[in-house]
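**Student:** Fold the stuff below for me.
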Amino acid sequence: MRKNTYIAAFLLGLSLATTGCKKYLDINQDPDTPQNPDASSVFPAMLAAIPRGTQYDARYIGKYIQNFSTNTANNAWDIHNFQGYPTATDVGGDMWRQVYFGLGANLNYIINEGTKKRQWDYVGAAYALKALMFQMCTDEYGEVIFTEAFKENTSVFKYDTQPDVYRGVDSLCRLALANLQRTDLNPASSPLSKGDYIYNGNTALWTKFVNGLLARNFHRTTNKASYNADSVLYYIDRSFASGSDDFMVPFDASKNDDSNFFGTYRDNLGTFRQTKMIVGLLDGSLLAGSTTFNNRDPRIKHMLSTSTDTTNGNGGYRGVDPGVGETNTLNSRTAVPWGDSLYANPSSTRFDPTKGKFLFKDQVVSPVMSYAELQFMKAEAAFKTNKTLAYESYLKGINAHFDFINRATFPRSNKVIFNVTPISAVERANYLASANVKKSGGDLTITDIMLQKYIALWGWGFYETWVDMRRYHYTDIDGTTGQVVYKGFVIPALPAGNNGKLANRIRPRYNSEYVWNLPELERIGALAPDYHVKEMWFSIKD
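**Tutor:** Reported below is the predicted structural model:
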């Protein structure tokens, strides 16, 4: 990171105001661009910036976890090929950009200004966003800059280990909770509701969100002797109580920058196709062992796209394998994510709220954390010691995802997710009674939990799914079934430079680290050709 780039454009006035131009600025104030903006005017931009990091880099993480694959053969990300000294590109560096530049010191500004004005609700919410972004950052890159993240007057920043960053995220969460629970707010200051379009200033919901972040943080270490399932359960029980608590970023879709990155207007999924893995999880073949209609998940018609040719035995749902690309022809090709029987974008470069499907519309939410996700996490945490609780949470997770798809209204009038009509009560009951869903805690396996969680996070929870897959090393065996946990996952034809390993991390952003911070990259081994397959600390068993 360069020493002067941590200040976002809309805060540039802060540095100018300290120069010899102060008098000039004092007599030429622009009310539309205040020199010391209130937290309420900065905070909305911070919320809008979250999808910038998550959705941009999801193009690559989504291929690692086989949510998507490319419709042509040998795509580098499909085959986990990102070794060697990187070229001058920031591909895979958008989360890094958002943590250190997009949100970065702007969140610090909200915290500092909010503290001066006793805007403890803004301070708490800003700490929550810092915790979220640093957690995702270390989950993606491994060792990252934390303690020196916003150190001034230097161009070389020390990297911290993952355990240190995890502890730092925990501390940020504690600060968030402490401030969100304060009642001595300055009544003259702008309330959080003025700048918060996620929870409309409801600090109780922000508190639940922070507890969810703590649950994520504790649950990362399932492979460690220090893992404490009780802590995970404790924070989940204090987090979301239903899907109405979900943290979702909405889009107005009035211009490019406030339109969903995955929507038709922005045209960023043109070569992306659903994989055989997600098709197999939803058509009955992987979970029930049969694609007969009774075993077909009713969510499939809302989440995936069908080809024109529906004669393949599962209703026409097709997918591609990573690195192989499209092998079908004509009307049997895998459809684009934006709709059934579509093989091209239906409305590129023009806003059309009627076009698109599922989470791939111009004006549809980008989820960040969901009740369903937390229930599956709870099921996994409880699995070894309390099968009854694990099974109860497993069923709650499935039903919560059905509710998520069926939801009738979203923030800021965002479009619904379901396709034409919601999933009916009969369809849901039939699915729960099918062979896809286990009927008791005694029959439940880790595979059941993780595959249902995979379905519930498909199309948005890319970071969480990648963490999960790496915790299970992609191909770990379920001790109960004797089969791999992630049934349907295909190991692509890996390049020689991977040494037979799948990707475990993405390299730090080129346009700051490989240009300005090479000594630190050399110290942590990031110049090695196979750095991208180096196992993460959280997934190493001890």
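**Student:** When you work out contacts or count neighbours from here on, use the C-alpha atoms and nothing else.
**Tutor:** Fine.
**Student:** which parts of stretch 155-163 are buried?
**Tutor:** Buried residues in stretch 155-163, defined by neighbour count with 16 or more other CA atoms under 10 Å: 156-162.
**Student:** Confirm for me that residue 379 is in contact with residue 395.
**Tutor:** No - between residue 379 and residue 395 there is no contact under CA atoms under 8 Å: 9.1 Å.
**Student:** Compare those two (neighbour count), which wins?
**Tutor:** Legend: neighbour count by other CA atoms under 10 Å for residue 379 and residue 395, higher for residue 379 (27 against 21).
**Student:** List the residues that contact the more buried one.
**Tutor:** Neighbouring residues of residue 379 by CA atoms under 8 Å, 6 or more residues apart in numbering: 389-394, 449.
**Student:** how about JSON lines for those, with secondary structure and neighbour count added?
**Tutor:** JSON lines is the format used below for the contacts of residue 379 (DSSP: H, G, I helix; E, B strand; the rest coil; neighbours: other CA atoms under 10 Å):
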{"residue": "389", "secondary structure": "helix", "neighbour count": "16"}
{"residue": "390", "secondary structure": "helix", "neighbour count": "27"}
{"residue": "391", "secondary structure": "helix", "neighbour count": "27"}
{"residue": "392", "secondary structure": "helix", "neighbour count": "16"}
{"residue": "393", "secondary structure": "helix", "neighbour count": "23"}
{"residue": "394", "secondary structure": "helix", "neighbour count": "29"}
{"residue": "449", "secondary structure": "helix", "neighbour count": "27"}
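**Student:** Pull the most distant pair out of those residues.
**Tutor:** Pairwise distances across those peak at 12.5 Å for 389 and 449 (criterion: CA to CA).
**Student:** Do a quick rundown of the strands in this protein.
**Tutor:** For the chain, the strands defined by DSSP state E occupy 68-70, 247-249, 272-274, 366-369.
**Student:** Now mean neighbour count too, for those, in TSV please.
**Tutor:** Output for those, formatted as TSV (neighbours: other CA atoms under 10 Å):
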stretch	mean neighbour count
strand 68-70	29
strand 247-249	21
strand 272-274	27
strand 366-369	20
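**Student:** now for the ones you listed, which one comes closest to residue 528?
**Tutor:** strand 68-70 (26.6 Å).
**Student:** For the comparison step, fold the sequence that follows:
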Amino acid sequence: MKIIKHIYISLLLVGVASCSDDYFDVNSSETAPTTASLEPQYRIQGAIENTTGTAQYRGMREVLGVVQYGSQNVANYYSETWSNEFTTGRYFLWQNAYVYALPNTADLIVLGNRYNSPNYVAVGKILRAYNFGMTTDQYGDIVTDQTYDGESSMNLTPEFVTQREVYATIFQLLDEAIDELQQPSAIGLDQEGGDVLYQGDQDQWIKFAKAIKARYLNHLSKKTSGDMAYDAQQIITLCQESFTSNADNAQVTFGGGEAENDNQPFSSTGYGSSRFDYFSDFFVEMLKNPLNLETPYEDPRLGIIVPEAVNGGYHGVVTGRGLDGLPSDDFSLGNGGFYTSATSPTYMMNYSEVKFIEAEAQFRSGNPGEAYTAFRMGVQADLEKLGVPNTQATAYLNELDTQVGSDNISLSHIMVQKYIANMLNPETWVDMRRMDYSADIYPGLQRPDNVNLDIFPGANDWIQAMMYEYNEEDRNYVNMPDNNPYIRLTTPVWWNTEE
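**Tutor:** The predicted model follows:
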């Protein structure tokens, strides 16, 4: 990741200066908003990297234990057992989105308009939609129109809008961006090498916008009426018009250099390394038997994603339990695999996810043959992305043909493979909630050890949303929805309710 230096505007930091978050401590060099000083070609990189390096990283860090990709070495860690900091609104996605990521997207839109470059306006809108999406999916109602827009005075007491309204805004931003990317622009997206996502290829940005729209339309799987009803055919069409191979993957790469923010955040040299001590028992065991067969068939990606334990084999730590007095060398470290090495990319969206979204939509439409075709393509794409040797990949795909095929394809098959392919993407938490944390969908899934029984007393009680950050509550409590943890953490967000 190339480093660009700018100065933060102090007004955006009101109420967060005392935060000791580890990312902010090392990332003063990340691009920050300063609308009038630079042309858009000098701002696009910061808009992309603040989306992935601050917002997406933080959104994933907080749910790493919730979705049971990783586990800590200590028992009762707050984000694994939904306790302590999870009930007080400290250090979550909120400030990273509103202080760093979204202001950069707003400035890019303003500058694109100012310099007769609708392509930059479009990229700003795509990234803005992406950030709004990540944020609303974790909180529900959020701030959209009254957040920093690059032109108006900063509003420290903005009004919140419903998640339904946020989704309408997301779809509008994406539609406008697709149109604007087809208009002539005075400045190319990669004129100064700032388009670290697609190197100025506007057709790929259009594909990305359509893929994001398919993702968010697919979230509406519990909506059966009204203008937000689940529309499987629209989703299928968008998927088929978006990514066509791994070459379209939306990913930010890292150089593995001396600077911490030139390393994958979840690597041993990244600024978030301490958050991923070990792979979880759930994830490792899933890879040992992803098809849930009586005679397990091991996934060839296991040893690529998960490092072997010092004492041999692949063993995860039970989420919420910690090492429980056992030797650390018995377990697979979180750092060092395909997704957690210094040069591992951060994936915003990949081709596999697009095919799994299409597979789900086809399945819900009663088209098992088409569902299996899309499903198989998604698995194959992920095997290729991870560099699985051809002989192993072919054998695994043949096993899918035998054990699954169009006759046996199920929602569980689709969601398990999507869970594996979307490693370290906060989108996984959306899926788990949409699937009601069902062990029928995710075989072997159980609530973590030492779960917070005060707020989640029942065996089927799972965390549904995040607390709004305490800084927002301190200055904007009049407009903020109920932030009582007994309500906030247990109430499903809008898209997860039937209507």
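**Student:** What does the superposition give as a TM-score?
**Tutor:** Scored against TM-score structural alignment, normalised by the length of structure 2, the superposed chains reach a TM-score of 0.86; 461 aligned residues with a CA RMSD of 2.5 Å.
**Student:** coming back round to it: and of the buried residues of stretch 155-163 of structure 1, the nearest to residue 45 of structure 1?
**Tutor:** residue 157 (26.1 Å).
**Student:** Just tell me what that closest one corresponds to in structure 2.
**Tutor:** By TM-score structural alignment, residue 157 of structure 1 lines up with residue 158 in structure 2.
**Student:** excluding its backbone neighbours, what's nearest that match?
**Tutor:** Distances taken as CA to CA, 6 or more residues apart in numbering put residue 146 closest to residue 158 of structure 2, at 5.4 Å, once the chain neighbours are dropped.
**Student:** Burial check on residue 327 of structure 2, number of neighbours?
**Tutor:** Neighbour tally, residue 327 of structure 2, other CA under 10 Å: 9.
**Student:** Let me fix that, I meant to ask about residue 194 of structure 1.
**Tutor:** Close neighbours of residue 194 of structure 1, defined as other CA under 10 Å, add up to 14.
**Student:** Equivalent analysis for the one 3 residues further on, please.
**Tutor:** Burial of residue 197 of structure 1, expressed as a neighbour count using other CA under 10 Å, amounts to 18.
**Student:** ok, and the closest non-adjacent residue to it?
**Tutor:** residue 44 (7.1 Å).
**Student:** Between the two ends of stretch 5-22 of structure 1, what distance do you get?
**Tutor:** Taking CA to CA, to the nearest Å as the measure, stretch 5-22 of structure 1 stretches 22 Å from start to finish.
**Student:** can you pull the buried residues of that stretch?
**Tutor:** Buried residues in stretch 5-22 of structure 1, counted by 16+ other CA under 10 Å: 6-7, 11, 13, 17.
**Student:** Please state the offset of it from the chain centre?
**Tutor:** Taking CA atoms, centre = their mean, to the nearest Å, one finds stretch 5-22 of structure 1 lying 32 Å from the centre of the chain it belongs to.
**Student:** Could you do stretch 274-281 of structure 1 as well?
**Tutor:** On the basis of CA atoms, centre = their mean, stretch 274-281 of structure 1 sits 19 Å off its chain's mean C-alpha point.
**Student:** against structure 2, where does it fall?
**Tutor:** Counting by TM-score structural alignment, stretch 274-281 of structure 1 sits on residues 279-286 of structure 2.
**Student:** which residues sit against the matching stretch?
**Tutor:** Contacts for stretch 279-286 of structure 2 (CA under 8 Å, 6+ apart): 68-71, 302, 306, 314-319, 332-334, 443-445.
**Student:** could you pull out the helices for the stretch 301-450 of structure 2?
**Tutor:** 302-305, 351-364, 368-385, 390-403, 405-408, 411-421, 427-434 (DSSP state H, counting those that start in this stretch).
**Student:** Same list (the ones you listed) but as CSV, adding distance to residue 255 of structure 2.
**Tutor:** Formatted as CSV, those follow (distance: least, CA to CA, whole Å):
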stretch, distance to residue 255 of structure 2
helix 302-305, 19
helix 351-364, 23
helix 368-385, 18
helix 390-403, 28
helix 405-408, 40
helix 411-421, 23
helix 427-434, 25
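**Student:** Check these for me and report the most buried one.
**Tutor:** Sort these by mean neighbour count, taking mean count of other CA atoms under 10 Å, and helix 351-364 sits at the top with a mean of 27.
**Student:** tilt between that helix and helix 411-421?
**Tutor:** Relative orientation of helix 351-364 of structure 2 versus helix 411-421 (axes from the mean of the first three to the mean of the last three CA atoms, to 10 degrees): 170 degrees.
**Student:** Go ahead and measure how far helix 351-364 of structure 2 is from the middle of the chain.
**Tutor:** 17 Å.
**Student:** Nearest residue to residue 111 of structure 2 in space, please, no chain neighbours.
**Tutor:** Residue 111 of structure 2 sits nearest to residue 40 (CA to CA, 6+ apart), 5.4 Å away.
**Student:** Tell me who's in contact with that neighbour.
**Tutor:** Here residue 40 of structure 2 is in contact with 108, 111-112, 115, 120 (CA under 8 Å, 6+ apart).
**Student:** Of those, which is the most crowded?
**Tutor:** Going by other CA under 10 Å, residue 108 tops these with 34 neighbours.
**Student:** My read is that that residue contacts residue 118, right?
**Tutor:** No - in this structure, residue 108 of structure 2 is not within contact of residue 118 by CA under 8 Å, at 10.1 Å.
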